[in-house]
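Enquirer: Here you go, sequence then predicted model.
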Amino acid sequence: MLVKRLGQVDYAPTFQAMQDFTARRTADTPDELWIVEHPPVYTLGQAGKPEHILKDVGIPIVKIDRGGQVTYHGPGQVVIYLLLNLPRLKIKVRELVTAIEQAVIDLLAEYAVIAERRDGAPGVYVGDAKVAALGLRIRNGCSYHGVSLNVDMDLSPFTAINPCGYAGLKVVQTADLNIPLTAHEAGERLSHYLLQQLDKQHG
């Protein structure tokens, strides 16, 4: 599996690149993980309701084709996109979601932070606050989109939305949990745990 570190990249062209990669891939195309950060952007899932965007704070909104509602991406948050051939990995979508959530839980456990998943609300939570958001699209058995982990960022843009469609949902970041990682370092650790989980699911 190829791990690509793309640095800070604009959202829209990255979204297009994921779609293009997925459309072009063949049975032999290696799977890829893309580690990125994005400039400030709100992304609205395909069934996303505009009313979950509470006020205009001047941040662009991009409508996309993942599941889920609205979320925020910005500098200091690491995003990992998973471009995977699920039948080849012998992984079902539900197992992939579990593997992604477990990778985040394992990363936080390394720093003695207890995190958990919630039934019916994909992502990872510490107490009642969301630390990682998750959204996927599957096309012809292949996944794209992925997971975002709040590391060391300005969380205020989350207050202008109902994160993931939940009014008043609190968000938290690893910097506030005394985890001394930069977004870059968190991306490296999280990709390690993701590969470990995918290997386990596949195995």
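Expert: Cool, got the structure.

Enquirer: When you work out contacts or count neighbours from here on, use the C-alpha atoms and nothing else.
Expert: OK.

Enquirer: And the lengthiest strand in the chain, what does it pack against?
Expert: As assigned by DSSP state E, the longest strand anywhere in the chain is strand 129-139. Using 3 or more Cα pairs under 8 Å, 6 or more residues apart in numbering; DSSP states H and E as the contact test, the elements touching strand 129-139 are strand 121-126, strand 142-150, strand 170-171.

Enquirer: Can you name the next helix or strand after the shortest one?
Expert: The first helix or strand that comes after strand 170-171 along the chain, using DSSP states H and E, is helix 183-202.

Enquirer: Which neighbouring elements make contact with that next one?
Expert: By 3+ Cα pairs under 8 Å, 6+ apart, helix 183-202 packs against strand 32-37, strand 77-85, helix 93-109.

Enquirer: Chain neighbours aside, what residue packs nearest to Leu96?
Expert: Once flanking residues are discounted, Leu96 sits nearest to Leu198: 7.6 Å by Cα to Cα, 6 or more residues apart in numbering.

Enquirer: Comparison target below:
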Amino acid sequence: MSNPLVIRQLAQAEYTQVWQAMQTFTDERNQSTLDELWLVEHPPVFTQGQAGKEEHLLAPGDIPVVQVDRGGQVTYHGPGQQVIYVMIDLRRRKMGVRELVTLIENAIVNTLAEYDIDAYPRPDAPGVYVDGKKVASLGLRIRKGCSFHGLALNVNMDLSPFLRINPCGYNDLEIIQSADLNGPKTVAEAGDGLVKHLSALLEATELQYQTGLEQQNDS
């Protein structure tokens, strides 16, 4: 059975622009719309999830805060972090939300395992960890049986903005990045590995590479 997957390379893009495009894509997609992975780096931004509490924003300072419609608490996005938005028709795949979360976590774990990094998910706190420190965050929204939002893997970035928040609502959570673990040193390297493992777990039969935010819903 054919199962193509679109890999959409967005390079660097403002968070709100991509967030609005995700919502439009999800609202307008139909039964023939291909599933997509969107790869992007964002300029510095804090995003506050639906369950987000104000007290976890300690001192955002000059970094903008965006209230968004994903699950979870506050997190930080910035240059040197590989963000991948996972635009999957769960209904068509007969896949549950928990199954997709596990799949994404496994793709991150498998990517880091290629560098002999022993990463793992935690049942009490979504994301992926190494020695108790968080290397990747995860948050999804489901609408019309389809997912959007996704994962963020810290690769080679300025981690100091994480000190301005309680990441994901945990005040003692340490944040690490793959470059400091002898893992992927660049966003491109991390993106290649994540796409390889996500597409394998999603059982994609073909990868279609595209750039920009042009939609394919009316095809």
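Expert: Nice, I can see it. Just so it is clear, the structure is predicted and the values come from calculations on it, not from any experiment.

Enquirer: Ranking the helices and strands packed on helix 183-202 of structure 1 by mean neighbour count, which comes first?
Expert: Mean neighbours per residue, mean count of other Cα atoms under 10 Å, is largest over those for strand 77-85, with a mean of 26.

Enquirer: can you tell me the mean distance of that one from structure 2 after alignment?
Expert: Superposed on structure 2, strand 77-85 of structure 1 shows a mean distance to its aligned partners of 0.4 Å (mean Cα distance after the TM-score superposition for structure 1).

Enquirer: quick one: what's aligned to Met91 of structure 1 in structure 2?
Expert: If you look again at residue 91 of structure 1, you'll see it is Ile, not Met. In structure 2, the residue equivalent to Ile91 of structure 1 is Met95, according to TM-score structural alignment.

Enquirer: now do Tyr166 of structure 1
Expert: Counting by TM-score structural alignment, Tyr166 of structure 1 lines up with Tyr170 in structure 2.

Enquirer: For that match, grab the count of nearby residues.
Expert: 13 (other Cα atoms under 10 Å).

Enquirer: Gln9 of structure 2 versus that one, what's the distance?
Expert: For Tyr170 of structure 2, the distance to Gln9 of structure 2 equals 32 Å [Cα to Cα, to the nearest Å].

Enquirer: so which of the helices and strands packed on strand 129-139 of structure 1 comes closest to Val78 of structure 1?
Expert: strand 142-150 (5.3 Å; Cα to Cα).

Enquirer: Other residues contacting the closest one?
Expert: 15, 18-19, 22, 66, 73, 76-87, 100, 104, 131-138, 172-174 (Cα atoms under 8 Å, 6 or more residues apart in numbering).

Enquirer: rerun that using 6 Å as the cut-off
Expert: Strand 142-150 of structure 1 is contacted from outside by 77-86, 131-137, 173, using Cα atoms under 6 Å, 6 or more residues apart in numbering.

Enquirer: Tell me how many other residues surround Leu149 of structure 1.
Expert: 26.

Enquirer: centroid residue for structure 1?
Expert: Nearest to the mean C-alpha position of structure 1, by Cα atoms, centre = their mean, lies Val147 at 1.4 Å.

Enquirer: Name the nearest residue to it, ignoring sequence neighbours.
Expert: Leu134 (4.4 Å).

Enquirer: my guess is the one you found contacts Gly123, does it?
Expert: Yes - between Leu134 of structure 1 and Gly123 there is a contact under Cα atoms under 6 Å: 5.2 Å.

Enquirer: before we move on, the earlier item: where does the match of Ile91 of structure 1 sit: helix, strand or coil?
Expert: coil (DSSP: H, G, I helix; E, B strand; the rest coil).

Enquirer: Tell me which residue of structure 2 lines up with Thr182 of structure 1.
Expert: Using TM-score structural alignment, Thr182 of structure 1 lines up with Thr186 in structure 2.

Enquirer: Give me the number of neighbouring residues for that match.
Expert: Thr186 of structure 2 has 17 nearby residues by other Cα under 10 Å.

Enquirer: Can you name the residues that contact the match of Ile91 of structure 1?
Expert: No contacts exist for Met95 of structure 2 under Cα under 6 Å, 6+ apart.

Enquirer: Trace Gln69 of structure 1 over to structure 2, please.
Expert: Gln69 of structure 1 maps onto Gln73 in structure 2, by TM-score structural alignment.

Enquirer: for that match, what are its contacts?
Expert: By Cα under 6 Å, 6+ apart, the neighbours of Gln73 of structure 2 are 48-49, 51-52, 168-169.

Enquirer: Test my guess that Ser137 of structure 2 contacts Ala125.
Expert: No - counting by Cα under 6 Å, Ala125 is not a contact partner of Ser137 of structure 2; they are 9.3 Å apart.

Enquirer: Pull up the gap between the aligned residue in structure 2 for Gly120 of structure 1 and Cys168 of structure 2, please.
Expert: When structure 2 is aligned by TM-score structural alignment, Gly120 of structure 1 is paired with Asp124. Separation of Asp124 of structure 2 from Cys168 of structure 2 (Cα to Cα) stands at 12 Å.
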